[in-house]
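[1] Provided below are the primary sequence and the corresponding predicted coordinates.
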Amino acid sequence: MSLTTTPPTTYRAILRSPYAARLLTGTLVGRLPAGMVPVAIVLLVTAEGGPLALGGLLSAVYGLASALAQPVKGRLMDRFGHLRVSGPATILNATGLLLLPWAVSTGRPAAVVGVVGLAGLCTPPLETGLRLMWPLVFPDPAQRRAALALDTSTQGLIHIAGPLLVAGLVAVQGPDAAFAAAAVLGPGGAALALTTTPARIRQTASTSGTTRPGRLRSRGLAPVFAAVAGIGFTLGAMNMWAVSLADRHGMPLVPGLLPSVFSTGSLAGGLIFGRRAWPGSPTTQFLATAGGFCAGLLPLLTTPSPAMATVLVAVPGLFLAPAIASAFTTTRTLAPAGRLGEAYGWLILALGTGHAAGTALAGPLTDAHPLVGPALPAAGATAALAVLLLSAQRPALAEPRP
């Protein structure tokens, strides 16, 4: 008779584990500016009399700068540790956010773009850092999977709470207050996560190891990144489609309601996914959840009314968090030793660039051809599924790592 027991995998047990709630809360609060700043930039520019298009462009610059820097920051974390990268990045990001209202008030485009770009490039890699620390908090694979599912599921709260907080602050105090709040929340949340024992242990483990020279190489990672980019494309295109629906039907609440319902579905799906062990390898689970995500988007091709569309998006939302969680788990199995932070950075970059591409293409295409609106989100999901299906037979995708 074995004396060993299996650790419980309920979310209550996960959150009651040492450091888990603190790491999750700190990371969510520290990343809340990611949901605040893009909206705050648009409102700041328009409040200063600038065009909406300029606000949208600067918001996109911030998001792209943040995404493009992720692999570099991930590799630096692999080499120098979490604290030495996220700590300075948090301070520089907060400084940039505090300077942004001043830069916009000067009316100098170069100054504005420079400050926005600096703030975006210095966004602290808290998401990557959290996922590097989960194995230290949960050595048991089942608990680690549940923690990752909980972590991934709650990410949508950033993009729900962030814009709502900005709207409230702008209404009461003006756009400057939104940037001041983001500059406080980011470092505050980061400090909560970075001062934990797992963060210090991870720092010691990173600096005592070595990072392989050269480029990150793994035959299986490229299709994973490409598939995640397709999912990101879907998210960007869906947001623009929601705006188009609101304009054509005179329903201004749709751009807020549709993403909220989609994010709520994602939260529910992620929590369900993390409650039990599912059959198959991480790659198989990624393929299955990507398939469900794609299938859930197909009813939107019937060009439903705004109200029906808002209800229908909950179905693909159920598969979003499980698909992203499976992508991170698959990346962990395929990344070379000592390069996991960089691999996570590339995964986040793929999601961000796909989102930007979906937003950029969906705007003009949906305005010119309204029927294209619901087709573009389905096209991104279909591309993601096709990449995974075509690469499913590669032996590299089945290489396990304990």
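    Structure's in. What do you need? Numbers count the residues shown, from 1 in each chain.
[2] contacts, neighbours, all on C-alpha from now
    Noted.
[3] how close does Ala323 sit to Leu83?
    As judged by CA to CA, to the nearest Å, Ala323 and Leu83 stand 29 Å apart.
[4] higher neighbour count, those two?
    Neighbours were counted for Ala323 and for Leu83 using other CA atoms under 10 Å; Ala323 has more, 30 against 20.
[5] Next one for the comparison:
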Amino acid sequence: MLQSYRRLFAVPHLGSLLFWSLVARLHIGGMPIAVTFLVAGWTGSYAIAGLVSGALTVGTALGGPIRGRMADHRPADRLLAVSAVVYGAGLAVLALLPASLWWAAVPLSLVTGVFLPPASQIARSLWPRVLTGRLRQSMYAAEATLQELLFIIGPLLAAAVVGVAGGRAGVAVLTAVSCAGALGFAWALRGAGHTLPPSAAADAAPVPGGARGSLLADRGILLVLAMCTLLVAGLGGVDLVMVAWSRELGSPGYAGVLMAVYAAGSLVGGLVAGGLSGPPRLPRRAFAAAVGVLPLIVLLPPIAHVPSPWLVAPVLFVAGLAIAPTLAAVTERLGDLAPPHRRGEAFGWLTTANTAGISVAAPVTGWLIDAGGAAAGVAGATAFALAAACLSVGVAATRPAGSGPATGGPPPTGPTGPAGSALPPGAP
């Protein structure tokens, strides 16, 4: 298993590119916490705090396809630098805003979210241009796995800074991390010679239907986005159930531990998946992610009342094993389906789809918990995940529209020449 990772990170500049692309995304999971504490400190209202935090999220979702399309047509280093400056400036103004002007935080957050540096779009569009075959599969698995760590580290960092120095400091620190990550990624791209946009690269030859029109008109891409929305809704629903159940037990601190166990299972599964040979089987992984949650239904109230939450932890760990492998497979599939010169836009739509999934999960899961307890909430999350798994069958059957190499095909070309030339000897 480790051989795949050794060969992957033997590719020149690849470790630096992955590292900085992840640092640029580190703040995302913690920013809602910092903003919530900041605004709640101004107004004493968590409803208003949620409105401001939600505006930042909505701006990020709305701007995803726009930022992705810009990444397809503009030099990546300049786009990251400009986005970092505007995004950082917007968050800095938010952190310094007087409490009496709290109402201005809503439109400010909405506009600021649109300018989130497109690190994920640029990185995910780059991997098919510099890697092929098993190495590309390993990269998507490694990225999905390490992103699970970001969802743990980001909130912990925000909570630590907020606890010590308050909401303003929390927003300021995460803003600095975001800007440093985006600028570091720009520097890494320039050093690796991958600053040219895909539209200027050799692999951007015109393809039927890929040069104009909406990507949402492509059945395969639309299926991928719908699947991701449902899958994220299911995963987010499980997290919300853990929070609600922990509060019912009178020990809210258990929520963080149980969610960490769920994420740990995903980490292990992602590491294993990245070392496997052969193309990923998306439906198998998607159904495993859905079925893994089923046992929780009979372990939670009102169906059962376990004496300790620790008894549920092993089930959560097993349920998490298929998460990162599924996310890696679906991300790779989207990269295959999208035209090479529009991959950034496609991954921008993926950001929007993921945000939509989170937005759907919160009210639906909350209503189910109120109506039927934690078990009903998990049942709803399982239904979302099963629906996503059913769509994965259609995704797997969809053929790329001649827009790029299939997994295991000839090496794609990048802006500096054939990507295969960057691989170590003997790489697939």
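    Good, I have the coordinates. Computed from a predicted structure; not experimentally measured.
[6] TM value for the aligned chains?
    Scored against TM-score structural alignment, normalised by the length of structure 1, the superposed chains reach a TM-score of 0.89; 389 aligned residues with a CA RMSD of 2.4 Å.
[7] which SSE is the counterpart of Ala381 of structure 1 in structure 2 in?
    Counting by TM-score structural alignment, Ala381 of structure 1 corresponds to Ala385 in structure 2. Ala385 of structure 2 belongs to helix 343-397 when assigned by DSSP states H and E.
[8] Check which element follows that helix along the chain.
    Beyond helix 343-397 of structure 2 toward the C-terminal end (DSSP H and E), the next one is strand 413-414.
[9] Kindly name the residues of structure 1 that line up with that next one.
    Taking TM-score structural alignment, strand 413-414 of structure 2 hits no residues over in structure 1.
[10] all helices of the stretch 201-350 of structure 1, in order?
    Under the criterion DSSP state H, counting those that start in this stretch, helices of the stretch 201-350 of structure 1 are mapped to 221-249, 254-274, 282-297, 306-312, 314-334, 340-368.
[11] Can you add distance to Leu76 of structure 1 and give those back as TSV?
    Shown next, in TSV, are these (distance: least, CA to CA, whole Å):
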stretch	distance to Leu76 of structure 1
helix 221-249	19
helix 254-274	30
helix 282-297	27
helix 306-312	41
helix 314-334	17
helix 340-368	8
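[12] how about the ones you listed, which one is nearest Leu100 of structure 1?
    helix 340-368 (21.8 Å; CA to CA).
[13] buried set for that closest one?
    Residues of helix 340-368 of structure 1 classed as buried: 340-360, 362-363, 365-367 (neighbour count, 16 or more other CA atoms under 10 Å).
[14] tell me how far stretch 34-47 of structure 1 is from the chain's mean position?
    18 Å (CA atoms, centre = their mean, to the nearest Å).
[15] er, stretch 229-240 of structure 2 I mean
    Centroid separation between stretch 229-240 of structure 2 and its chain, computed with CA atoms, centre = their mean, is 13 Å.
[16] do the same with stretch 374-392 of structure 2
    Distance, stretch centre to chain centre, for stretch 374-392 of structure 2: 19 Å (CA atoms, centre = their mean).
[17] same check, this time on stretch 122-134 of structure 2
    17 Å.
[18] all helices for the stretch 1-150 of structure 2, in order.
    Using DSSP H, counting those that start in this stretch, helices in the stretch 1-150 of structure 2 cover 2-8, 14-23, 31-43, 46-73, 76-96, 105-114, 119-130, 133-165.
[19] Tell me which of those helices sits most buried.
    Highest mean neighbour count among the helices of the stretch 1-150 of structure 2 (mean count of other CA atoms under 10 Å): helix 119-130, with a mean of 25.
[20] burial count for Pro295 of structure 2?
    Look at Pro295 of structure 2: counted by other CA under 10 Å, it has 16 neighbours.
[21] Tell me, how many residues neighbour the closest residue to Leu257 of structure 1 other than its chain neighbours?
    Spatial nearest neighbour of Leu257 of structure 1, chain neighbours left out: Thr310 (6.9 Å); criterion: CA to CA, 6 or more residues apart in numbering. Using other CA under 10 Å, Thr310 of structure 1 has 21 other residues around it.
[22] Next one: the aligned partner of Thr310 of structure 1 in structure 2 from Leu296 of structure 2, what distance?
    Taking TM-score structural alignment, the alignment pairs Thr310 of structure 1 with Ala313 from structure 2. Per CA to CA, Ala313 of structure 2 is found 10 Å from Leu296 of structure 2.
[23] so what's the counterpart of Ala67 of structure 1 in structure 2 up against?
    Correspondence of Ala67 of structure 1 to structure 2, assessed by TM-score structural alignment: Ala61. Shown in contact with Ala61 of structure 2 (CA atoms under 8 Å, 6 or more residues apart in numbering): 113-114, 351-353, 355-356.
[24] Trace Val82 of structure 2 over to structure 1, please.
    The equivalent of Val82 of structure 2 in structure 1 is Pro88 (alignment by TM-score structural alignment).
[25] ok, now how distant is its match from Gly114 of structure 1?
    Here Pro88 of structure 1 is placed at a distance of 18 Å from Gly114 of structure 1 (CA to CA).
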